[in-house]
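>>> Provide a 3D model corresponding to the input given below.
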Amino acid sequence: MTEDERWNDINDHVTEEWKAETTPFERIYEVLEQTHDGQSAGKIAERALVSEPTARRHLKALVTTGFAATVQDGRTTLYRRDGDRVLQTRIRELRNQATRDEILDGIRRMKTEIREYEDEYDALSPEELARQLPTDAGKEWEDVTAWKTTRQNLAVAQAALAYDEASKQLTA
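Predicted coordinates:
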């Protein structure tokens, strides 16, 4: 057995195991959770190992319940995970996993990290830095990505802190 054949066997085995251990709805949901850009029901069906009518039925339910969003691309409906729900989930998870003091410490660290990027590159944002970079800049492109991620994480941490404060005010 060649190396490629062995890997195909492993992939086939994992695929069959996933199919046996999950329902079509669960597979559609998992695929959707990994879909940042819109994909057609046919593409999602293919990835989730279900028929297209099955995918459409489950995707419609996920849109109705707010777990998915749609966008039209000509005559094709594209499905993706709902960004607001993803954000709410991240905020809730952070509130459950970290104390107020830990969130505040994280906010301070992220603000310091952002100031360091601003000072190092003399830029106000990762987008500004990206406009200045040549395509072959290695470390700098990695820093653009890291800076964007830090900025996103900071926004989530600040939202979690604000949500926590609002919750306390409502129950006081």
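>>> only C-alpha atoms for contact and neighbour calcs from this point on.
OK.
>>> which secondary structure elements does the lengthiest helix in the chain sit against?
When the chain is parsed with DSSP state H, its longest helix is helix 138-171. Using 3 or more Cα pairs under 8 Å, 6 or more residues apart in numbering; DSSP states H and E as the contact criterion, the elements in contact with helix 138-171 are helix 83-97, helix 100-121, helix 126-132.
>>> redo the ones you listed as a markdown table? Include distance to residue 28.
Formatted as a markdown table, the helices and strands packed on helix 138-171 follow (distance: least, Cα to Cα, whole Å):
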| stretch | distance to residue 28 |
| --- | --- |
| helix 83-97 | 16 |
| helix 100-121 | 34 |
| helix 126-132 | 34 |
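>>> mind putting these into CSV with mean neighbour count and distance to residue 40?
Compiled in CSV, the helices and strands packed on helix 138-171 are given as follows (neighbours: other Cα atoms under 10 Å; distance: least, Cα to Cα, whole Å):
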stretch, mean neighbour count, distance to residue 40
helix 83-97, 15, 17
helix 100-121, 15, 37
helix 126-132, 15, 30
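>>> between those, which one is nearest to residue 64?
Minimum separation from residue 64 across the helices and strands packed on helix 138-171 (Cα to Cα) falls at helix 83-97, 12.9 Å.
>>> to compare against the first, here's another:
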Amino acid sequence: MDESRPDPYDDINEAVERDWKAETTPSERVKSVIRHTYTPTSAADIADGAQTSPKTARKHLTSLAEDGFVTTTAGAHGATLYRRSDESLITERANRLLAEQSAEELAERVTELRAQINEYRETYGVESPEELAVQLGRETLDDTGADTRTDGSVVTEWQTTRRNVAFANAAISIAEATEHITGDRSPSVPADDSR
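Below you'll find the model as predicted:
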């Protein structure tokens, strides 16, 4: 085997990166990188991922921050760090839900999910998945009732259900606001009690 030849995967990755850089603007690449950046990250690291200079990345990140797509925080030595804003994630997910279902269908789904949350509360005798996690931790430490202990995955399922209610409610709110602006009204949705 010829060891001087590059790994074929390196060639493929380089070709994909070249094509991406040729087919997109620095602004598009910065937005693509920050779209998947959930922890505070330096402009230099984002620039590296976006194949542009830190100065260019910083310019586009500043613009995205002004638009609410990016959140900034102060890093060490006064550096600005960037990450995707929670609001932009919520809006994107809500709009995706609205593309798949009507506000009325989402309202029905919220009712079903709230019933599921109430069932968790009644079944486990606690008000939140976090309280259930504490309860499960105590059971583990006590090491009693090993055969009857609740599977820890219930905590994750409850949290996911609660998060899905929040996203569906956000989608419904966007639909109602849009309809209000255009002069239409949709049926109201019951108040949220999905702690």
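>>> what's the TM-score for these two chains?
Overlay of the two chains. TM-score (TM-score structural alignment, normalised by the length of structure 1): 0.78; 169 aligned residues with a Cα RMSD of 3.1 Å.
>>> so which of the helices and strands packed on helix 138-171 of structure 1 comes closest to residue 6 of structure 1?
In this view, those are compared for proximity to residue 6 of structure 1 by Cα to Cα, and helix 83-97 is the closest at 36.8 Å.
>>> give me the contacts around the closest one.
In this structure, residues lying in contact with helix 83-97 of structure 1 by Cα atoms under 8 Å, 6 or more residues apart in numbering are 66-67, 156-157, 159-161, 164.
>>> now that helix, how far from the centre of its chain.
On the basis of Cα atoms, centre = their mean, to the nearest Å, helix 83-97 of structure 1 is displaced by 11 Å from the centre of the chain it belongs to.
>>> average separation of that helix from the aligned part of structure 2, please.
For helix 83-97 of structure 1, the mean distance to aligned residues of structure 2 following superposition is 2.8 Å (mean Cα distance after the TM-score superposition for structure 1).
>>> before we move on, the earlier item: mark which of the contacts of helix 83-97 of structure 1 are buried, thanks.
Among these, those classed as buried by neighbour count (16 or more other Cα atoms under 10 Å) are 67, 156-157, 159-161.
>>> among these, which two are most distant?
With distances taken as Cα to Cα, the most widely separated pair in those is 67 and 161, at 24.0 Å.
>>> so stretch 52-72 of structure 1 matches what in structure 2?
Counting by TM-score structural alignment, stretch 52-72 of structure 1 pairs with residues 54-74 of structure 2.
>>> what angle sits between the longest helix of structure 1 and helix 100-121?
Helix 138-171 of structure 1 and helix 100-121 meet at an angle of 150 degrees, taking axes from the mean of the first three to the mean of the last three Cα atoms, to 10 degrees as the criterion.
>>> what angle sits between helix 138-171 of structure 1 and helix 83-97?
Inter-element angle recorded for helix 138-171 of structure 1 and helix 83-97: 70 degrees (by the same axes, to 10 degrees).
>>> residue in structure 1 paired with residue 90 of structure 2?
Residue 90 of structure 2 maps onto residue 87 in structure 1 when the alignment is built from TM-score structural alignment.
>>> and for residue 117 of structure 2?
Match for residue 117 of structure 2 (TM-score structural alignment): residue 114.
>>> go ahead and confirm that match touches residue 149.
No. Between residue 114 of structure 1 and residue 149 there is no contact under Cα atoms under 8 Å: 10.3 Å.
>>> now do residue 130 of structure 2 against residue 160 of structure 2, distance only.
Residue 130 of structure 2 sits 12 Å away from residue 160 of structure 2, going by Cα to Cα, to the nearest Å.
>>> with residue 152 of structure 2 instead?
As it turns out, when the distance is counted by Cα to Cα, residue 152 of structure 2 lies 13 Å from residue 160 of structure 2.
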